[in-house]
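> sequence first, then the predicted structure, then my questions.
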Amino acid sequence: MRPEPPDPPTHSSGPTVHSPTHSSGPAVHSPTHSSGPTVHSRGLRSHLHLTRGSLDLDVEISAEPGEVVGVLGPNGGGKTTSVLALAGVLAAGAEGRIAVDGEVWDDGRHVLPPEQRHVGLMLADPLLFPNLRAVDNVAYGPRSRGVRRREALERAAVELERVGLGEQATARPRELSSGQAARVALARALAGDPALLLLDEPLSALDPDTRARTRSDLARRLAAYEGVTVLVTHDPLDALTLADRLVFIESGRVTQTGSPAEVLREPRSPYVATVVGLNLYASEGDSHGHARTGTGAVVVTTDPTEGPVWTAFSPSAVSLHRREPEGSPRNTWPLRIRDVTLHGQSARVGLTGTIDLTAEVTLESIATLGLHVGQHVWAAVKATEVRTYPR
């Protein structure tokens, strides 16, 4: 057994970031006093403007108290860099600025170090001390800020109750399931009453069943949290069910922001369309309901929009045929199957040709049509299933 880490200091004159000996540290803790200048604004106000390697990041992330902001984007787009800047591991840049609950953490000249920011952090790996009980893991945050042991343990017990783990307070990490360990990590991040909670892929290491249960537990706990939560995730379901507002970062820039309903209704980049599960094309529309894509394909809609438009339709609106279909569909294209991916009792079929698109069909259709990669088929979409809206 590894020796327990030394007790955190019991004084509050100089807070320190403490971490287990086997990791870089599970959380960022902060003092209870304010160290920076104040501004008259609650919640989070940030402009991150920095260069990290080949990435040029220039994004704004703001949120009101109690709001959960979901940050999504492709790998290398700037999500993790944004979290590191908010936590204080990276500076926001000469033109950057971060203020939380009226306190300026970074104004481009003066940067508050991580240990002086009122931040809670939860990662995919819970990073629990293996030789400490769950309650001691949670209490370690308050203890590192100078809270007395008894008070810290009482606070930890409250947080464990809030995430449904009151009966597991004395369990060691090896005695916990992966979902329970994740909830202990969440309790630890919140035990210090942070003004800003950073969740970086918090559920990505869990299996699907555990992930669904833990997502539900996380949603209930975040609903009662009064600070700002920034949730970084690749999982659309995590973002759509947990976040009040979504921010998409691609190549260091914000490409879209809005409520989940707004993003689902009108995605504004191919990546966003992929996340919400739509076929999307930058097009030029006319008054007759024709939208011409960049590849020259024409998509017909009964809801025309003139000028530069986004053209969108659901994969479930696409039907596949071995021969050119007859009848009502006004959009038909001969295409080749690029890939087939199973999703439960349905399959997603990627097609390429004059227009690239994704169709969602039943497994019965796959078997009946004998669909396979490389096969040439016809794809059809009714004009009533196509939406256009201004770019």
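Yep, that arrived.
> going forward, measure contacts and count neighbours with C-alpha atoms only.
Fine.
> which residues are in contact with the strand or helix carrying residue 338?
When elements are assigned from DSSP states H and E, residue 338 belongs to strand 331-343. With C-alpha atoms under 8 Å, 6 or more residues apart in numbering as the test, strand 331-343 has contacts from 299-300, 324-325, 347-355, 372-383.
> what subset of the residues you listed is buried?
299-300, 347-352, 355, 376-383 (16 or more other C-alpha atoms under 10 Å).
> if we can go back for a sec, flag every buried residue along the strand holding residue 338.
331-338, 340.
> determine which two of those are furthest apart.
331 and 340 (21.8 Å; C-alpha to C-alpha).
> how much space separates residue 128 from residue 176?
11 Å (C-alpha to C-alpha, to the nearest Å).
> let me fix that: residue 187
As it turns out, when the distance is counted by C-alpha to C-alpha, residue 187 lies 14 Å from residue 176.
> with neighbour numbers in mind, choose between those two.
More crowded of residue 187 and residue 176, by other C-alpha atoms under 10 Å: residue 187, with 31 against 14.
> what about versus this one:
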Amino acid sequence: MATGRDPMTGRTLRAQITVDRPSFVLSAQFDVPAGDCLAILGPNGAGKSTILGALAGLVTMTGEIRIDDRIVDDGATHVPPEHRRIALLEQKPRLFPHLSVRENLAFGPRSQGRSRREARAIADAWLERIELPDVGGWRPTRLSGGQQQRVAIARALAAEPDVLLLDEPFAALDAESAPTIRRMLADELARTETTSVLVTHELSDAWQAASRCLVLDAGTVVEQTTPAALTASPRHPFTAALAGYSVVHGTWDGGALVVGDDVLLGIVDGDIAPGDAAFGIVVPQDVTLSATSGAIRSRVRALSVHSGRVRVESEAGLVAELPEGTAPPAAGERAWFTPVGMRVRAARAASTRSPVLVAADPPE
């Protein structure tokens, strides 16, 4: 089933981007090999969408952006967004409401000079690919939110971009449709060999689509590694929380993590000196909960259920996972939390880090 894209057409993206923002200077340097996906993660306001805007030509920057040997932005060249062959897909599908679904899918091929017949064939092939073969004549408003996002992804890929930028494309989806569309996107990126950059708040998105991750904090790259390494050994509190760890902040006193008036025992992981700001991480299964005694007494901030087990989140950052059948304390109550085998790492400020190159191969 043809979609208009020839095989082996992935492009290599190389970017060195600096953007002056009101609160910090964003600085990032990375390579994305042809047909690969780079996931960008970080707290709100860290600069993730700013990178996508710079790549798309929508944000003023200094540095260089290159696709294979073609420069699209540097001190002397600024290719307009519409001529970069870089597509941007956001949280909202932003389909053309006055066009049918088929016409939306045919828009990119038609803009590139394909005949009406060719563009229609490409659109119909994509409708088959996304399992919506019977909605081509519908207006987008007749589709559900999940169906609209499937069409938006297909429309972006039907235009055969050299690079596809994805700005949290699953954030507005419900829990039922999001996994299906995640799988669809990962499959289509691999099949079409489209180079992509994915901004997300979900580590599961990186696992599904990306081979490398770049983590931003206040405009600075603080981690760069594979999704597996990021999950097993996160080096930043944000990624530790994304990976499902309990995260607690304090000061290292040379033998324990001091959190307010409490002292938590931990195992040093990396270089850390007495008096350094530090954070501890521990899996929720290794945090015990008691009503009478423990390492730190904290108010219960929230309760959640995962696979039938109750997780109790404290205001101190520790999360305890209770055995099945155990009655949890209510939100707002105080309880004693005790981490076992907590790893402690230095919490170095992002502003002290240098830009990090994200290459095709893991660092030594």
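Sure thing, it's come through. Everything quoted here is computed from the prediction, not taken from an experiment.
> any idea what the TM-score comes out to?
Comparing the chains after superposition, counting by TM-score structural alignment, normalised by the length of structure 2, produces a TM-score of 0.81; 330 aligned residues with a C-alpha RMSD of 2.7 Å.
> ok, back up a step: out of the buried ones among the contacts of strand 331-343 of structure 1, name the ones that lie in strands.
299-300, 347-352, 376-381 (DSSP state E).
> of those, closest to residue 87 of structure 1?
For those, the minimum distance to residue 87 of structure 1 (C-alpha to C-alpha) is 38.7 Å, reached by residue 348.
> now residue 98 of structure 1. Nearest residue, chain neighbours left out?
Distances taken as C-alpha to C-alpha, 6 or more residues apart in numbering place residue 46 nearest to residue 98 of structure 1, at 4.3 Å, with adjacent residues excluded.
> corresponding residue for residue 143 of structure 2 in structure 1?
Following TM-score structural alignment, the counterpart assigned to residue 143 of structure 2 within structure 1 is residue 176.
> aligned partner of residue 42 of structure 2 in structure 1?
Under the alignment (TM-score structural alignment), residue 42 of structure 2 maps onto residue 73.
> check contacts around its match.
Each residue near residue 73 of structure 1 by C-alpha under 8 Å, 6+ apart is listed here: 79, 234, 248-250, 271.
> can you pick the most crowded of those?
Note: the member of the contacts of residue 73 of structure 1 with the most neighbours is residue 249, at 27 neighbours, neighbours being other C-alpha under 10 Å.
> element containing that residue, please.
Secondary-structure element containing residue 249 of structure 1, defined by DSSP H and E: strand 245-250.
> ok, residue 105 of structure 2 next?
Under the criterion of DSSP H and E, residue 105 of structure 2 resides in helix 101-111.
> relative to structure 1, what is the average displacement of that helix?
Taken against structure 1, helix 101-111 of structure 2 registers an average deviation of 1.1 Å after superposition, with mean C-alpha distance after the TM-score superposition for structure 1.
> stretch 180-190 of structure 2 too?
Overlaying structure 1 shows stretch 180-190 of structure 2 at a mean distance of 1.6 Å from the equivalent residues (mean C-alpha distance after the TM-score superposition for structure 1).
> what span of structure 1 is that stretch aligned with?
Stretch 180-190 of structure 2 covers residues 213-223 of structure 1 once aligned (TM-score structural alignment).
> grab the longest helix from structure 2 for me.
In terms of residue count, the longest helix belonging to structure 2 (DSSP state H) is helix 177-192.
> how far away is the corresponding residue of structure 2 for residue 117 of structure 1 from residue 185 of structure 2?
With TM-score structural alignment defining the correspondence, residue 117 of structure 1 maps onto residue 84 in structure 2. Between residue 84 of structure 2 and residue 185 of structure 2 the distance, using C-alpha to C-alpha, works out to 22 Å.
> what's the answer for residue 76 of structure 2, then?
In this structure, residue 76 of structure 2 lies at 35 Å from residue 185 of structure 2, with C-alpha to C-alpha as the measure.
> who's more crowded, these two?
Legend: neighbour count by other C-alpha under 10 Å for residue 76 of structure 2 and residue 185, higher for residue 185 (20 against 8).
> which stretches of the stretch 51-200 of structure 1 form helices?
Under the criterion DSSP state H, counting those that start in this stretch, the stretch 51-200 of structure 1 contains helices at 79-87, 134-144, 149-162, 178-191.
> just put the ones you listed in a markdown table and tack on distance to residue 388 of structure 1.
Written out in a markdown table, the entries for these read as follows (distance: least, C-alpha to C-alpha, whole Å):
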| stretch | distance to residue 388 of structure 1 |
| --- | --- |
| helix 79-87 | 29 |
| helix 134-144 | 50 |
| helix 149-162 | 45 |
| helix 178-191 | 42 |
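> and the ones you listed: which comes nearest residue 360 of structure 1?
Of all the helices of the stretch 51-200 of structure 1, helix 79-87 sits nearest to residue 360 of structure 1, with 29.6 Å by C-alpha to C-alpha.
> would you mind getting the average deviation of the closest one from structure 2?
Here the mean offset of helix 79-87 of structure 1 against structure 2 after fitting is 0.7 Å, by mean C-alpha distance after the TM-score superposition for structure 1.
> and that helix, how far from the chain's centre?
In terms of C-alpha atoms, centre = their mean, to the nearest Å, the gap separating the centre of helix 79-87 of structure 1 from the centre of its chain is 13 Å.
> the inter-axis angle of that helix versus strand 245-250?
For helix 79-87 of structure 1 against strand 245-250, the angle between stretch directions is 120 degrees (axes from the mean of the first three to the mean of the last three C-alpha atoms, to 10 degrees).
> show me what helix 79-87 of structure 1 is packed against.
Secondary structure elements in contact with helix 79-87 of structure 1, counted by 3 or more C-alpha pairs under 8 Å, 6 or more residues apart in numbering; DSSP states H and E, are strand 44-52, strand 196-200.
> ok, and which of these has the densest surroundings?
Greatest average neighbour count among the helices and strands packed on helix 79-87 of structure 1 goes to strand 196-200 (a mean of 24), per mean count of other C-alpha atoms under 10 Å.
> can you pull the contacts of the residue mapped onto residue 132 of structure 2 from structure 1?
Under the alignment by TM-score structural alignment, residue 132 of structure 2 pairs with residue 165 in structure 1. With contact taken as C-alpha under 8 Å, 6+ apart, residue 165 of structure 1 is in contact with 180, 183-184.
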